[in-house]
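Asker: need a 3D model of the sequence below.
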Amino acid sequence: MAKKRAPRGTGTVYERPDRGDWTGQIAIDGHRRTVYGKDKTAARAAISALLKSDGQTDQKTTGLTVTKVIDEWFERDLAGRDRAPQTVELHRWAADRIKVSIGKRKAATLTVRHVDDMLDQLTADGLSRSSMLKLRGTLSQALQFAVKRGDLPRNVAKDATIPPSATRTAERTSLSPTEARTLLGVLRGERNGLMLALSLRLGLRPGEAAGLFWDDVGDDAVNVTRGVRMVKNRATLSDDLKTAAAKRTIALQPDLAVWFDDHRKAQRVERMAATSWVDDRLVFTSPTGNVLSPPNVRKQLAEVCRRAEVPVIKPNELRHSCASLLSDEGVPNELIADLLGHTTTRMVDETYRHRLRPVVSIPSTWATSG
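Answerer: Alright, predicted model coming up:
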């Protein structure tokens, strides 16, 4: 029996199993309107409400400005989500930029062109493509929250485009297996070389490696529980990591366990010779036992790369190299995501897909094979 069609002019509704709700769409005055509901009945009711108001939103919400929409999203939605402080700070940075550009505009009258014009202007001001993506993402999440609440009929940020002229972020460098082994050999004799090796071998973020305490290190595993982040230009320890999956336990290969023992002995010698030592909990420190400064770590790695005669890379590119090398060996994306502390495989899928081969086995061989 043929499925009964809805009368012409009443719009269409369809289920979105991936999101657990229903979408309703209808054209009013030549403009397609989209609404959402928890079920088919709710979506139909939302369409009916649009028809009764000639496509306008509820009178109580037509006065909402973009700034108000963003503020309510921060207070009612984002505040209740498990987001790392760094992620929240990025959203606040983006929100501030958006408010300056279009914050006073009524959200109900916001169009795709308005958002495009904002992105064009910010690109002309020198912001990069990655910054544009963050700005559009923040605005889109705020508007989508308003749509779900029935305050807006449509999320116009979804259809906005990033200007082609926006500067693209330079592609990250990934070391080859030979380059990685060469760099590891030089790091073995370097002060705090183990910290950089942990990013290359185990995929630790630079801040995660720098934030390790001796209590986090066992005979056969290391616990990642905190990190080092810059706060007002000062390196500071923080228990808040980047993602929900960032706190993890990673098995240590035997050679890394030996390296930890050697590093502990070397640090004891340093502490005995020093007139004062700031923090004896830290595995990796400055010569006075203080938290390592990320800029100094970058300088150290650059110098080591030059001496090893391999491409000069940044600390986070050691982690990128780790994931690329594991992908190249056929390690499943799910295991790489777990190792790196990602909540999903999306980053691995998008960043390392060009290196994937048919799945073989999990053991890594590049670090030891010739």
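Asker: CA only for contacts and neighbour counts going forward, please
Answerer: Noted.
Asker: in the stretch 201-350 of the chain, which spans are strands?
Answerer: Assigned by DSSP state E, counting those that start in this stretch, the strands in the stretch 201-350 of the chain fall at 221-224, 227-231, 234-238, 248-251.
Asker: let's see this one next, to set against the first:
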Amino acid sequence: MATIESYETDSGKRYMVRYRMPSGKQTKKRGFRRKRDAEDFANTVEVSKLSGEYVMPSLGRIKVDELAPKWLERKQSDVAPSNYRTLESAWRTHVQPKWGAKAVADIDLAAVEEWIADMCRPALDSNDPEKVVKKASGATTVIRAYGVLAGILDDAVKSRRLRANPARGVENLPRKTSKRRVYLTAEDVARLVGEAKQHRVLVLTLAYTGIRWGEAVALRVRDVQFLRRRLSVADNAVQLGVDHAVGQTKSRKERSVPVPQFVLDELAVQCKGRDHEDLVFGDGTDYLPRPKSSGGWFAGAVKRAKVQRITPHDLRHTCASLAISAGVNVLALARMLGHADPSVTLRVYADLFDTDLDAVAEALNTKCAQFVPKPTGSNVATA
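Answerer: Below you'll find the model as predicted:
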């Protein structure tokens, strides 16, 4: 059992708790100002020993800076290069400056919530309260930075340096706001294709197969299955600066995507004269860079076509819209888009399925109304 002793210091009486660790080795904790605080600590130690949750206090003195490299190293092998890049940036920009020099045992929930609040509000000039020195971070940035800190502290819990993660359970994380999706009509797509010039086949492929930009630029001639009218989508090329990192698709699974015949015909022309291992788009050897958001070839085509302002990724949403309007069922659409579960498709494109409710009412009216007897006499409802 733990014992409590008092001792004198220049600042007055203090209390010390002597106790044995689960290994049997004796240790102590000094510096309690009140005997009650020492007793509470002693009781906590004994309970944690009995429950198997005891954590040696000295292990909690490790700094976040010391745990972060291993966590980042593991993430580098677990996630896509583009994702790792954002995690490393979040660590370097937001987490390390605030928490790097802190011992994990000194971090508490209130301090984490205060940090989140600081990121969510703009920093003002101390000499001029009207002047914004730094803009407030967006919800995605804040959530990502919090995830990095929480993940590192999870490692501290796993290695028995903490009993529980002090970052878990925060109540002030911002909510992401859904970005408004833009859906082009088939006529809009036709005009855009006409203005895309040498990139017309790429625009057609994005708009009528729903594959992602990185999946499209990673396509090789061997991936176009002309007899089956399918694309074999297995790779994803992510642009990192001027270079590309090639990895698995977002779902980490190869999928077979159907291709309309009119798109396949143009892909045949695009692939003519290229080897099986050549890339379909671009010069065949180098990955096609993503067009600039302003001043690039895609933005120019959008402007000349006089359609709503969109990005290449919006063509994926357009494909979903066109497929749903053509009567494609949710399961097939989910497989086409590479969603792991059809519920993801329903959630992402819930607005496109609203008209299905009207169709249900119309179908029931057409098929069933004739069998319902007309109200007569006492069956007539009264107000």
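Asker: can you give me the TM-score here?
Answerer: For this chain pair, the superposition-based TM-score is 0.66 by TM-score structural alignment, normalised by the length of structure 1; 294 aligned residues with a CA RMSD of 3.7 Å.
Asker: just to revisit the earlier point, would CSV of the strands of the stretch 201-350 of structure 1 with distance to R172 of structure 1 be doable?
Answerer: What follows is the strands of the stretch 201-350 of structure 1, written out as CSV (distance: least, CA to CA, whole Å):
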stretch, distance to R172 of structure 1
strand 221-224, 24
strand 227-231, 21
strand 234-238, 24
strand 248-251, 25
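Asker: for T178 of structure 1, which of these is the nearest?
Answerer: When the strands of the stretch 201-350 of structure 1 are compared for distance to T178 of structure 1 using CA to CA, the nearest one is strand 248-251, at 23.5 Å.
Asker: that closest one against structure 2, how far on average?
Answerer: In the superposition against structure 2, strand 248-251 of structure 1 averages 2.2 Å from its aligned positions (mean CA distance after the TM-score superposition for structure 1).
Asker: according to the alignment, that strand goes to what range in structure 2?
Answerer: Following TM-score structural alignment, the aligned partner range for strand 248-251 of structure 1 in structure 2 is 255-258.
Asker: same question, stretch 114-121 of structure 1
Answerer: Stretch 114-121 of structure 1 corresponds to residues 111-118 of structure 2 when matched by TM-score structural alignment.
Asker: any idea which helix or strand carries V17 of structure 2?
Answerer: Element membership for V17 of structure 2, per DSSP states H and E: strand 12-20.
Asker: so after that strand, what's the next helix or strand?
Answerer: strand 26-32.
Asker: okay, that following strand sits on what stretch of structure 1?
Answerer: When structure 1 is aligned by TM-score structural alignment, strand 26-32 of structure 2 has no counterpart there.
Asker: distance from that strand to the middle of the chain?
Answerer: Taking CA atoms, centre = their mean, to the nearest Å, one finds strand 26-32 of structure 2 lying 44 Å from the centre of the chain it belongs to.
Asker: stretch 52-64 of structure 2 too?
Answerer: Using CA atoms, centre = their mean, the distance between the centre of stretch 52-64 of structure 2 and that of its chain works out at 31 Å.
Asker: so who does whichever residue in structure 2 pairs up with G211 of structure 1 touch?
Answerer: Alignment of G211 of structure 1 against structure 2 is given by TM-score structural alignment, with A218 as its counterpart. For A218 of structure 2, the contacting residues are 235-237, 246, 279-280, 287, taking CA atoms under 8 Å, 6 or more residues apart in numbering as the criterion.
Asker: again, 10 Å this time
Answerer: When contacts are counted by CA atoms under 10 Å, 6 or more residues apart in numbering, A218 of structure 2 touches 212, 233-238, 244, 246-247, 278-281, 286-288.
Asker: likewise for A38 of structure 2?
Answerer: Remark: with contacts taken as CA under 10 Å, 6+ apart, A38 of structure 2 is in contact with 3-6, 14-18, 29-32, 44.
Asker: what's the helix or strand for it?
Answerer: Element membership for A38 of structure 2, per DSSP H and E: helix 35-51.
Asker: how far does that helix sit from the chain's center?
Answerer: Once both centres are worked out by CA atoms, centre = their mean, helix 35-51 of structure 2 turns out to sit 41 Å from its chain's centre.
Asker: in it, what counts as buried?
Answerer: Taking 16 or more other CA atoms under 10 Å as the basis for neighbour counts, the residues of helix 35-51 of structure 2 that come out buried are 35, 38-39, 41-42, 45-46.
Asker: what does stretch 253-267 of structure 1 give?
Answerer: 256-257, 260, 263, 267.
Asker: over to stretch 63-76 of structure 1?
Answerer: Under the neighbour-count criterion of 16+ other CA under 10 Å, stretch 63-76 of structure 1 has 64-74 buried.
Asker: what's that stretch in contact with?
Answerer: For stretch 63-76 of structure 1, contacts defined as CA under 10 Å, 6+ apart pick out 57, 61, 77-81, 88, 91-92, 95-96, 98-100, 102-110, 138-146, 151-152.
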